[in-house]
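Visitor: no letters, just coordinates:
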């Protein structure tokens, strides 16, 4: 396997766990990961030494070294993009990635921000949080869905959705998969190496349960509900029904990074 370097901007609150999730799904001796946190978000805040010892503040001067880049989700979906304190930093990074034309993967809110910035797709707040494991229908071929069956299971956890009409009317975007409840799962650009995934396929078996516990302990989500289609009817433990989908999806993405790198060489 070709040696590849992947940069990851981690915008999640549970940064250490999120790093571990991506380390696990992208695990290979030939994959080198570098994790960043938002430099502007934490400019006046002290971070846990465990974070600063394993992550770096985002530095746009370092982006040229990577063969692929990932921007994670972030718990700011209910805010307008302009209200997010690190919005300009994100936009500067997106412009940098667009100019380099390297393989890009945007996850959940990261996908929302990128679709809005690159293609002016509007964001809509959902009537209630979509939270659970759903079957997902493949509506168009994608290299990221190779060896993945139709109606594949995947975890969704979000309060917002991108405008379907905007996407359908944009000739540069293709919807590749949609969940059983009609929400986006995977969108891709047909002119750039950009993929936008709205499922948290990087989550481990406990991921949705951990998210529920974080919401309950925060005191900010008093009406937080359990994920649907997730807990076993036998022992009420979380089920890992998307394990094989996860494995195939991220291997497919790494293959895309390698192919793009070899073409550039």
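Guide: The structure has been received and is ready for your questions. These numbers were taken from a predicted model, which means no experiment stands behind them. Residues are numbered from 1 along each chain as shown.
Visitor: alpha carbons only for contacts and neighbour counts from here, please
Guide: Noted.
Visitor: select the longest helix from the chain.
Guide: Of all the segments assigned as helix in the chain under DSSP state H, the longest by residue count is helix 243-264.
Visitor: strands of the stretch 101-250 of the chain, residue ranges please.
Guide: 103-107, 123-138, 152-162, 173-179, 184-189, 194-197 (DSSP state E, counting those that start in this stretch).
Visitor: will you turn those strands into a markdown table that also has mean neighbour count?
Guide: Shown next, in a markdown table, are the strands of the stretch 101-250 of the chain (neighbours: other C-alpha atoms under 10 Å):
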| stretch | mean neighbour count |
| --- | --- |
| strand 103-107 | 24 |
| strand 123-138 | 18 |
| strand 152-162 | 22 |
| strand 173-179 | 21 |
| strand 184-189 | 23 |
| strand 194-197 | 24 |
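Visitor: format those as a markdown table; extra columns: distance to residue 254.
Guide: Shown next, in a markdown table, are the strands of the stretch 101-250 of the chain (distance: least, C-alpha to C-alpha, whole Å):
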| stretch | distance to residue 254 |
| --- | --- |
| strand 103-107 | 9 |
| strand 123-138 | 20 |
| strand 152-162 | 19 |
| strand 173-179 | 18 |
| strand 184-189 | 16 |
| strand 194-197 | 12 |
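Visitor: try it against this one:
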């Protein structure tokens, strides 16, 4: 089954060209089926690239997905055209009376800021509390995952001495987890962050580490009590995302080395190979499957019934 997207959303054309099944909103409304409602709270500056990355992953399952793009209400994007935001995004204040089967909270390039200094932090805490009554399962990514761990459990983020940047091998620690169904014993994932959350603090808060690296720490963590997954790295990245980030950092004079284990022979002149795509699809497919297996058919019962 396809993912439902507006036909004039840039991701519609990109994913169609890649062979991903997509359906226009008008066609979807004629189908006698209850699609899964997934919201994407997009905090990244390059919103079109990010929405395409996540739509690609959640649109690759056999289930029909109705994707809603959400923005912080008062925050104005400086890197995405106002016309795009107006046409395709809804503010959190506009959607908070609704219920969703799933919510993805993306990362944001604001790791250096204390959480309370983020301009939209107050509304984001409202979003996170809202997930406990109006969202069946939540998936926090990178800074979004750190924000949820801090808000719900007081788990801090710690500055790293140097940016964790590259493709790192992570090990499956809970092979029986339904989220890791079909995973190899280990896999490679892109990492791009200046901060970390520490294993002992996550586990002391009652969370379970599912994927981890001895070099970059916890990667995927489950907070079962909150129906949340936290991933601190970036399975959603395109093949060239780290290359573009590296070029940007170099242009800005940031103290960063080429991403480790990413370019063939660690040579930035060579095109990188994507070694994480299959596990990215597995993880998000497993997450969607868990939602499908456990969410109420009646959306109004989300947040009101025990699984």
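Guide: Cool, got the structure. Given the structure is predicted, the values throughout are model-derived calculations rather than measurements.
Visitor: got a TM-score for the pair?
Guide: Superposed pair, TM-score by TM-score structural alignment, normalised by the length of structure 1: 0.90. Supporting alignment: 262 aligned residues with a C-alpha RMSD of 2.4 Å.
Visitor: among the strands of the stretch 101-250 of structure 1, which comes closest to residue 97 of structure 1?
Guide: Among the strands of the stretch 101-250 of structure 1, the nearest to residue 97 of structure 1 by C-alpha to C-alpha is strand 103-107 (7.7 Å).
Visitor: where does the closest one end up in structure 2?
Guide: Aligned by TM-score structural alignment, strand 103-107 of structure 1 falls on residues 137-141 of structure 2.
Visitor: how many residues are close by the corresponding residue of structure 1 for residue 150 of structure 2?
Guide: Counting by TM-score structural alignment, residue 150 of structure 2 corresponds to residue 116 in structure 1. Neighbour count for residue 116 of structure 1, taken as other C-alpha atoms under 10 Å: 17.
Visitor: tally of neighbours for the nearest residue to residue 116 of structure 1 once chain neighbours are set aside?
Guide: The shortest distance from residue 116 of structure 1 to any non-neighbouring residue, by C-alpha to C-alpha, 6 or more residues apart in numbering, is to residue 122 (6.1 Å). Counted with other C-alpha under 10 Å, the neighbours of residue 122 of structure 1 add up to 19.
Visitor: residues contacting the match of strand 103-107 of structure 1, please?
Guide: Contact partners of stretch 137-141 of structure 2, identified using C-alpha atoms under 8 Å, 6 or more residues apart in numbering, comprise 101-107, 131, 145-146, 148, 227-234, 291.
Visitor: can you give me the helices in structure 1?
Guide: 15-25, 49-52, 87-100, 109-119, 164-168, 207-218, 243-264.
Visitor: nearest to residue 6 of structure 1 among the ones you listed would be which one?
Guide: Proximity to residue 6 of structure 1 (C-alpha to C-alpha) singles out helix 243-264 among the helices of structure 1, at 8.9 Å.
Visitor: for residue 148 of structure 1, which of the helices of structure 1 is the nearest?
Guide: Nearest to residue 148 of structure 1, of all the helices of structure 1, is helix 243-264, at 6.2 Å by C-alpha to C-alpha.
Visitor: ok, back up a step: turn the helices of structure 1 into a markdown table, columns for distance to residue 143 of structure 1.
Guide: Supplementary listing: these in a markdown table, determined by distance: least, C-alpha to C-alpha, whole Å:
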| stretch | distance to residue 143 of structure 1 |
| --- | --- |
| helix 15-25 | 17 |
| helix 49-52 | 34 |
| helix 87-100 | 20 |
| helix 109-119 | 18 |
| helix 164-168 | 20 |
| helix 207-218 | 26 |
| helix 243-264 | 7 |
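Visitor: pick the most buried one from these.
Guide: Most buried of the helices of structure 1 by mean neighbour count (mean count of other C-alpha atoms under 10 Å) is helix 109-119; its value is a mean of 21.
Visitor: how far off centre is that one?
Guide: Centre-to-centre, helix 109-119 of structure 1 and its host chain are 11 Å apart (C-alpha atoms, centre = their mean, to the nearest Å).
Visitor: how far apart are it and its match in structure 2?
Guide: Superposing on structure 2 and averaging over aligned pairs (mean C-alpha distance after the TM-score superposition for structure 1), helix 109-119 of structure 1 comes out at 0.4 Å.
Visitor: show me what that helix is packed against.
Guide: helix 87-100, strand 194-197 (3 or more C-alpha pairs under 8 Å, 6 or more residues apart in numbering; DSSP states H and E).
Visitor: possible to save those as JSON lines with distance to residue 231 of structure 1?
Guide: Converted to JSON lines, these look like this (distance: least, C-alpha to C-alpha, whole Å):
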{"stretch": "helix 87-100", "distance to residue 231 of structure 1": "35"}
{"stretch": "strand 194-197", "distance to residue 231 of structure 1": "23"}
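Visitor: between the ones you listed, which gets nearest to residue 53 of structure 1?
Guide: helix 87-100 (21.8 Å).
Visitor: average offset between that closest one and structure 2?
Guide: Helix 87-100 of structure 1 sits 0.8 Å off on average (mean C-alpha distance after the TM-score superposition for structure 1).
Visitor: who touches stretch 85-93 of structure 1?
Guide: With contact meaning C-alpha under 8 Å, 6+ apart, stretch 85-93 of structure 1 is reached by 38, 40, 41, 60, 81, 117.
Visitor: how deep is the third one tucked in, by neighbour count?
Guide: It refers to residue 41 of structure 1. Residue 41 of structure 1 has 15 neighbours, counted by other C-alpha under 10 Å.
Visitor: skip the chain neighbours and tell me the closest residue to the counterpart of it in structure 2.
Guide: Residue 41 of structure 1 maps onto residue 75 in structure 2 when the alignment is built from TM-score structural alignment. By the measure of C-alpha to C-alpha, 6+ apart, the closest residue to residue 75 of structure 2 outside its immediate chain neighbours is residue 120, 6.8 Å from it.
Visitor: and the aligned residue in structure 1 for the one you found, how many neighbours?
Guide: Counting by TM-score structural alignment, residue 120 of structure 2 corresponds to residue 86 in structure 1. Here the count is done by other C-alpha under 10 Å, and residue 86 of structure 1 has 16 residues near it.
Visitor: residue 86 of structure 1 and residue 193 of structure 1, how far apart?
Guide: Look at residue 86 of structure 1 and residue 193 of structure 1: by C-alpha to C-alpha, to the nearest Å, they are 24 Å apart.
Visitor: that older thread, among the helices of structure 1, which is nearest residue 1 of structure 1?
Guide: Judged by C-alpha to C-alpha, the one of the helices of structure 1 that comes nearest to residue 1 of structure 1 is helix 243-264, at 8.3 Å.
Visitor: which helices and strands sit right next to that closest one?
Guide: Applying 3+ C-alpha pairs under 8 Å, 6+ apart, we find helix 243-264 of structure 1 packed against helix 15-25, strand 103-107, strand 152-162.
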